[in-house]
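>>> below are the sequence and a predicted model for it; my questions follow.
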Amino acid sequence: MERLRKWLADGLVDTVIVAGVDLQGRLYGKRCAAEPFLRDMADGVHTCDCNFGWDVERILIPGLAFTGWHTGYGDMTAVPDWSTTRLYPWFEKTALVICDTKSHDGGFVPIAPRSMLRRQLDKAAGMGFTVKAASELEFFLFHETPESSRAKDYRNLATISGYIGDYCIFRSSMDEPLIGEIRRQLAAAGVEVECSKAEWGHGQHEVNLVYTDALEMADRHVVFKQGVREMAAMKGYQATFMAKWHTEHSSNGAHIHMSLWRDGKPAFHDPKGERGMSQTMRHFLGGMMALARDFQLLYAPTINSYKRYGDLTFAPTTITWGGDNRTVAFRSCGHGSSMRLENRIPGADVNAHAAYAAMIASGLYGVENAIEPIGPFVEANGYAVTDAPRLHHNLIEAADAFSSSAVARALLGNDVVDHYAAIARWEIGEFMRNVTDWERRRYFELI
């Protein structure tokens, strides 16, 4: 709070974005004038609980226990976490503070993504661990605006390049006026970028964020996506983090790196262990692998998420593990203090806080139960491993697995499982009742 007071006194800030994280991993909340916010609302800002009761288009979902017409759509409170206070420099004189979502009695709302992650971090702390993480995110850029894309009904959209640009410095140089500005503005907002590169898809880029504590990284993940979308729009472009925006184009991943630390020292490295892995690391990996299908809904939360998975696409299709191998679901990366695990299952449409919570919950479950990794260390083509458990093919399978998982309920709570499964089933219902372009092209004339 004192940092914000100083910025106000120095004339650097007159507006504060007071925001929580919604079920889709987006910021929700209010823009407040800085002076009255600090004077009158520093204990929290009221927001309608419909923020946890609607879908990605903000259409209210019936039948939820948490909120609805039966509850009167009351308030919940966005309570500032002052450690997250940062400048929001792509808007003039603006700061952002990320909030925890609390109920009228002051308790954390269990289904709030930040609450879910805090619960797992508390469990890790109780076991003597701290958790560090980093996200690497992919997105596409278009010579479009939100208005032009809607006017085209999202057909025939123009990407900012028309060829494969993976690792191409010329391509990234052409896009540097925008991407460089994004990197610099994010750094000024406390979201440190390690590097960026042109990616495989036409107009696609990848940005790697610098490793830090898990809650802070999940927050940075959200700010990064929000910032990219806003800055692109302000420059006359449009960005999408949709997992698979087009049948003929590559997909957007969100590879999540994670490690445990104890007493300030890495808990994943053991120079005497197989491949330098400690037992803690092996069991954390084993837990993530064992529960990957149970928790896949939190890694792949939309209908579109499952269009990303396919053999020979660099997105996993089976629950496999390896080292320097982009064909597996989980990778053992780094050496010494940088030893970490990479989860390649999530797409860029993932809710970071929910996915981090799922990874920590399942990993700690593996540590508690000494679960070994599933299957052999894959050194060749992971897609050729025929006896590995397969990831779910669609949201229906993932929602059913999550809802019926006794372990997920024990680790995350019944309220979390029931609410997120209900959100997924609403999404499934909306998809099933809508006629798609593919159906018209396939059946309109020929059936």
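Great, that's in hand.
>>> only C-alpha atoms for contact and neighbour calcs from this point on.
Noted.
>>> now the helices for the stretch 251-400 of the chain?
279-290, 296-299, 352-369, 395-404 (DSSP state H, counting those that start in this stretch).
>>> ok, now which ones touch residue 90?
Counting by Cα atoms under 8 Å, 6 or more residues apart in numbering, residue 90 touches 185, 231.
>>> tell me the spacing between it and residue 230.
Applying Cα to Cα, to the nearest Å, the value for residue 90 to residue 230 is 9 Å.
>>> how about the helices of the stretch 251-400 of the chain in CSV, adding mean neighbour count and distance to residue 335?
Compiled in CSV, the helices of the stretch 251-400 of the chain are given as follows (neighbours: other Cα atoms under 10 Å; distance: least, Cα to Cα, whole Å):
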stretch, mean neighbour count, distance to residue 335
helix 279-290, 26, 12
helix 296-299, 26, 26
helix 352-369, 25, 20
helix 395-404, 20, 34
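>>> to residue 430, which of those helices lies closest?
With respect to residue 430, and counting by Cα to Cα, the nearest of the helices of the stretch 251-400 of the chain is helix 395-404 at 12.3 Å.
>>> give the next helix or strand downstream of the closest one.
Next helix or strand after helix 395-404 toward the C-terminus (DSSP states H and E): helix 406-412.
>>> could you identify the helix or strand that succeeds that following helix?
Next along from helix 406-412, by DSSP H and E: helix 414-433.
>>> packing partners of that next one?
On a contact count with 3 or more Cα pairs under 8 Å, 6 or more residues apart in numbering; DSSP states H and E, helix 414-433 meets helix 395-404, helix 406-412.
>>> this is the comparison structure:
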Amino acid sequence: MDAQQITGYLKQNNSHHIKFAFADIDGILRGKLIHRQKFESGLQNGYGFCDVVFGWDSADQAYDNVAVTGWHTGYPDKNCRIDLATFRNIPWQNNIPFFLADFSGADKEGVPCPRTLLKKIVSACADMGYHPEFAQEFEWFNFSETAKSLQQKSFRGIEPVTPGMFGYSILRLSQQSNFYLDLVNLLEEFRIPLEGLHTETGPGVCEAAIIHDHALAAADKAVLFKNAVKEIASSHGIMASFMAKWNADLPGCGGHIHQSLWNTDKSHNLFYQADAEHGISELMKHYIAGQLYCLPFIMPMYAPTINSFKRLVEGAWAPTTITWGIDNRTAALRAISQSAKSARLETRIPGADSNPYLAIAASLASGLYGIKHKLPLNIKPVQGNGYLDTSNGTLPKNLLEAATAMQQSDVARELFGNTFVDHFTATRVWEWRQFNSQVTDWELKRYFEII
């Protein structure tokens, strides 16, 4: 629908207000409810939006180490543009019209907008003659809690909706059938169709795979999926958490990315070659080689929080080594290449806490880097336990190590530009500083009496 059709639809349906939102640097949706008159007046030239949304963290604390905005700039408005192609209605909110937005209208001003960054990578991919097909799948835990109850109990004694380690359980899905049926049906109405939904191993944990789409649309759906699940869950008295590792004794939550490159009319999967070993084309080999080569320099885009790295431990269904394998879930990259229809690469490093725009941008940009530079895939596919294969290196151990490596990397700057790298890595260093300044429960229990 174009602008005229959408404004006509709003009038015909007596819609006086619309919602729009964009993802900040952490992937959190920030937005507004605005009158239809304001919506129509900004369709051509955009809307002013305070750039503090890129100057504070997930707790709305202002960064003191970034250049693009801050007290030194006065937090001015920057030009935000609604993407009409993202129009949908929110079925669990009286079908209010909704749009996604980004700051591509302020790109020359150096706004580090994640969606704008991904649009650049997608454009470069198109210039190389490829159609990028992507999908992100998520694991998350569901709790019999509310925001208020968690605050009242100081985040202790958190209660999952169901007990026990019960992966792929039909029983557990049926015991919460109203919630799960609402998820699949309402998400379908919200233009986020799910390929599958099942329980994972752990109390109250689920996994959902979103049907694949063009990279930008896939990222849009992933961002909206996380927020939509939280809103739908809340209507059932449930709190959904996409935290990477909420409990040290349980598996973490992944946000794996499936991807393939096709020709421009989507008639041929360029990752598949029937007569090649394992069915993997030379193009796919270059793509894998690019991801492996760039991985140490872009890790914060896959693992953006302190908590992200607590998921990346041995034997917990998350990778720890720079490896790839054929249908091997212990490797960082899992190649699936049985047929032309399904041949793809699964990047298994990202957690459910990742910003989909940045995680998908990192995957696509690093894969294209391998193609552009014709990097050879000299690393052999790992056989068996990928945790034991450290021959090509291991993943960074914490956020500070990862952010510092990215900050100092010429590769990251080639992929994403100086403005984004400087800003993003500064926000990750800030995150580390906030964590490092706190006294934790672990420290109190360890040292308070005995030292």
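Perfect, thanks for sending it. As the structure is a computational prediction, the values presented were derived from the model and not from experiment.
>>> TM-score of the superposition?
With the length set by TM-score structural alignment, normalised by the length of structure 1, the two chains reach a TM-score of 0.96; 445 aligned residues with a Cα RMSD of 1.5 Å.
>>> that older thread, mind putting the helices and strands packed on helix 414-433 of structure 1 in JSON lines, distance to residue 28 of structure 1 included?
Conversion of those to JSON lines gives the following (distance: least, Cα to Cα, whole Å):
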{"stretch": "helix 395-404", "distance to residue 28 of structure 1": "25"}
{"stretch": "helix 406-412", "distance to residue 28 of structure 1": "23"}
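>>> quick one: closest of these to residue 260 of structure 1.
For residue 260 of structure 1, the closest of these is helix 406-412, at 18.2 Å, according to Cα to Cα.
>>> what range in structure 2 matches that closest one?
Counting by TM-score structural alignment, helix 406-412 of structure 1 pairs with residues 410-416 of structure 2.
>>> what about the matching stretch, how far off from structure 1?
Following the fit onto structure 1, the mean deviation recorded for stretch 410-416 of structure 2 is 0.9 Å by mean Cα distance after the TM-score superposition for structure 1.
>>> how far is that stretch from where the chain is centred?
Relative to its chain's centre, stretch 410-416 of structure 2 lies at 20 Å (Cα atoms, centre = their mean, to the nearest Å).
>>> distance check, residue 391 of structure 2 against residue 324 of structure 2.
12 Å.
>>> ok, residue 198 of structure 2 next?
As judged by Cα to Cα, residue 198 of structure 2 and residue 324 of structure 2 stand 26 Å apart.
>>> neighbour-wise, which of the two wins?
Taking other Cα atoms under 10 Å, residue 198 of structure 2 and residue 324 do not tie; residue 324 has more neighbours (28 against 18).
>>> what are the buried residues along stretch 257-267 of structure 1?
257, 258, 259, 260, 261, 266, 267 (16 or more other Cα atoms under 10 Å).
>>> what's the match for the first one in structure 2?
Pointing back at residue 257 of structure 1 there. Checking TM-score structural alignment: residue 257 of structure 1 goes with residue 258.
>>> can you count the residues close to the closest residue to that match other than its chain neighbours?
Leaving out its chain neighbours, the residue that sits closest to residue 258 of structure 2 by Cα to Cα, 6 or more residues apart in numbering is residue 346, at 4.4 Å. Around residue 346 of structure 2 there are 25 other residues, counting by other Cα under 10 Å.
>>> how about the contacts made by residue 346 of structure 2?
By Cα under 8 Å, 6+ apart, the contact set of residue 346 of structure 2 is 256, 257, 258, 259, 333, 334, 335, 336.
>>> try 6 Å
Residue 346 of structure 2 makes contacts with 257, 258, 333, 334, as judged by Cα atoms under 6 Å, 6 or more residues apart in numbering.
>>> distance to residue 177 of structure 2 added to the residues you listed, as TSV?
TSV is the format used below for the contacts of residue 346 of structure 2 (distance: Cα to Cα, whole Å):
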residue	distance to residue 177 of structure 2
257	27
258	28
333	34
334	32
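>>> in strands, which of these fall?
Among the contacts of residue 346 of structure 2, the members found in strands (DSSP state E) are 257, 258, 333, 334.
>>> element containing residue 118 of structure 2?
Using DSSP H and E, residue 118 of structure 2 maps to helix 114-127.
>>> angle of the helix or strand just after that helix against helix 114-127?
Of the helices and strands lying after helix 114-127 of structure 2 in sequence (DSSP H and E), the nearest is strand 131-143. Interaxial angle of strand 131-143 of structure 2 relative to helix 114-127 (axes from the mean of the first three to the mean of the last three Cα atoms, to 10 degrees): 150 degrees.
>>> contact partners of strand 131-143 of structure 2?
Here strand 131-143 of structure 2 makes contact (Cα under 6 Å, 6+ apart) with 159-161, 204-210, 212-215, 218, 238-242, 253-264, 352.
>>> same check, this time on stretch 328-335 of structure 1
With Cα under 6 Å, 6+ apart as the criterion, stretch 328-335 of structure 1 contacts 316, 319-323, 339-345, 382.
>>> which of the residues you listed tops the neighbour count?
Within the contacts of stretch 328-335 of structure 1, most neighbours by other Cα under 10 Å means residue 321, with 28 neighbours.
>>> what's the match for residue 395 of structure 1 in structure 2?
Checking with TM-score structural alignment, residue 395 of structure 1 has residue 399 as its match.
>>> output the residue interval of structure 1 matched by stretch 303-312 of structure 2.
Stretch 303-312 of structure 2 maps onto residues 300-309 of structure 1, going by TM-score structural alignment.
>>> compute the first-to-last residue distance for the matching stretch.
Using Cα to Cα, first and last residues of stretch 300-309 of structure 1 are 10 Å apart.
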